[in-house]
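Colleague: All I have is the shape, not the residue letters:
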């Protein structure tokens, strides 16, 4: 029996419609549904044929679809586009691997792209049967719907189940995914916008997508958010005071089950916290530090205390190196950590993990957020159930909160300009003004509340000058004994009252 059945040619053989004999194609099947029409297309300038299913069983419908596909692919060939059908997932993997090979991203950024693809992008750009959508089936209208879907993602029933139990965390101490905010911040959505636009633009460049899709999240109704910091008064003091007990494993942080690595890990986290509090570095920037990037005990003109200067690697978020001038507290934290760290060679990581590479060198430090949040939860503060883990507005704190606290402290002291602070922190002045406007307002309180005093008239100034001359003459006579005490004090009192 023939494999091709009901073969019908059009346009001189450029378009062929046929059905497959399912008894031949799938001989072991017990029953068969109505056969589907397939199309075989011949595109000028291309070797071989393009054979695909129309997914239609009615001939007239299949013919109209095949005819439109023939015209579309002929136009695509003239424009130099790819004639192969790429799904969103297939293209993303190709795009991702090419960027990895080219060294486009730092390790953290590569992890971000993979995580957000698996969590959000892959899920949204898929068909009802969970198969990935074809790139050419993604319209601008459908892509724009991503934002409403994304904003409500963690409010859905399936996401709620995922939060309470994540199958990927089997065997872990915590199985939930409870750190995701129900409403993502504007900055988070803008990062996703940038990633999706890169993906779709690359698809256009590769000729895999014939329509332009440009993602744009609406900023209206959303205000820029800043991460939770620590109150620079009591909260800051409690945070720092508890570090000694945590580091030395005493008091509420005492534990008999800690081995040597756990104790070293606690010491490292303690110094890491103090360093971030007094340097303002991003966590990713601090993780990239090697001892060769650090200059300790740098002198500052007019200051008794020494600071540390840290070179931030260009393999971090901003993609360019810069030199950060820390506060004396960061210099002290680095010196104390250097005394007890087992890895202090020039090329060693300042902050390291438990694993070692093939050369026996300690690997780069991993994610310390979980350890930091466990430390915050264990702190006794105003009888709160979770200690310092949440701020007064209920926002969960992370290691990034230390950078926010650094900026707040520097601005509250009023000893640094917004411009200088933005350079040192590696961000824009606008970001400082937006996120710390409440602190900048306090810093400029004197200038804001200053009023212009009314300028005195020339007649008033003349009277004051005359009074000053009269008082000076009275003083001369008083010293010469020509005026009594009562007379001099009466003249002085009348002069002050007039002024």
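Modeller: Great, that's in hand. Note that the structure is predicted; figures quoted are calculated from it, not measured.
Colleague: can we go C-alpha only for contacts and neighbour counts from here?
Modeller: Fine.
Colleague: how many neighbours does the residue nearest to residue 316 when sequence neighbours are not counted have?
Modeller: Residue nearest to residue 316 in three dimensions, not counting chain neighbours: residue 285, with 5.8 Å by Cα to Cα, 6 or more residues apart in numbering. By other Cα atoms under 10 Å, 17 other residues sit near residue 285.
Colleague: Comparison target below:
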């Protein structure tokens, strides 16, 4: 149509816009609720105990620590796949004395930094002890996609209640949602996850009941007491 307009074959461009703006449905990202997340890591922890002394022991233990590491850092799967041991350091926070991981993340948005929860420290220490790595070795050299899908099927967690399919990305979404449920500052979460506040508000915060202030919602106007004359 633009070519026709330039050649003078038509006098103007027709309006192809829709007469009414469609209201797009906001879809949430598939994540694990606290109860579902506990069911997931309890299952993989029991598998680690059940496979001790077998040829599957290493792979099962790696899967268990992968789940805990991802859900306590909020890394994207592609970021975790590029992560080397030298990119991770264990530090002690000055405020509460908890040990956390400080991670130098290389991903689609360049280089950024991530501070984990304390729950990521023990899985990382087990990874170091189990693999005795060099600093330049990848933390997760194997692709855990197939194994993770099998774990989800065994736990009956492959789909959420809306029918959304879960994947390794769901561990990142779980990290964000759990931080919001605990009352963390949304700007700090966005900064730590290398995303925007708008993305979190659109895909995460609107689906969490704990982000709603019941006191502000249920405010009542004070009425004057009726005094008899």
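Modeller: Cool, the structure landed. Since the model is a prediction, treat every value here as computed from it, not as a measurement.
Colleague: Report the TM-score for the pair.
Modeller: The TM-score (TM-score structural alignment, normalised by the length of the second structure) is 0.80; 206 aligned residues with a Cα RMSD of 2.7 Å.
Colleague: hang on, the earlier thing: so what corresponds to the residue nearest to residue 316 of the first structure in the second structure?
Modeller: Aligned by TM-score structural alignment, residue 285 of the first structure pairs with residue 79 of the second structure.
Colleague: Then residue 337 of the first structure?
Modeller: Using TM-score structural alignment, the equivalent of residue 337 of the first structure in the second structure is residue 127.
Colleague: So which other helices or strands are in contact with the lengthiest strand in the second structure?
Modeller: The residue-count maximum for a strand in the second structure (DSSP state E) belongs to strand 99-107. With contacts taken as 3 or more Cα pairs under 8 Å, 6 or more residues apart in numbering; DSSP states H and E, strand 99-107 of the second structure sits against helix 77-81, strand 88-92, strand 110-115, helix 121-131.
Colleague: what's the angle from the third one to strand 99-107?
Modeller: For the pair strand 110-115 of the second structure and strand 99-107, the angle between their directions (axes from the mean of the first three to the mean of the last three Cα atoms, to 10 degrees) equals 170 degrees.
Colleague: Show me the contact partners of strand 110-115 of the second structure.
Modeller: 73, 100-106, 192-194 (Cα atoms under 8 Å, 6 or more residues apart in numbering).
Colleague: quick one: which of these has the most company?
Modeller: In these, the most neighbours by other Cα under 10 Å go to residue 73, 26 neighbours.
Colleague: which stretch among the helices and strands packed on strand 99-107 of the second structure comes nearest residue 3 of the second structure?
Modeller: strand 110-115 (39.5 Å; Cα to Cα).
Colleague: Just the buried residues of that closest one, please?
Modeller: Neighbour-count burial for strand 110-115 of the second structure, counted by 16 or more other Cα atoms under 10 Å, picks out 114-115.
Colleague: Count the residues that sit near residue 229 of the first structure.
Modeller: 24.
Colleague: Please list the outside residues in contact with the longest helix along the second structure.
Modeller: For the second structure, the longest helix by residue count, based on DSSP state H, is helix 34-50. The set of residues external to helix 34-50 of the second structure that reach it, using Cα under 8 Å, 6+ apart, is 57, 60-61, 63-64, 67-68, 151-152, 155, 157, 178.
Colleague: Can you name the next helix or strand after that helix?
Modeller: Toward the C-terminal end, the helix or strand that comes next after helix 34-50 of the second structure (DSSP states H and E) is helix 57-71.
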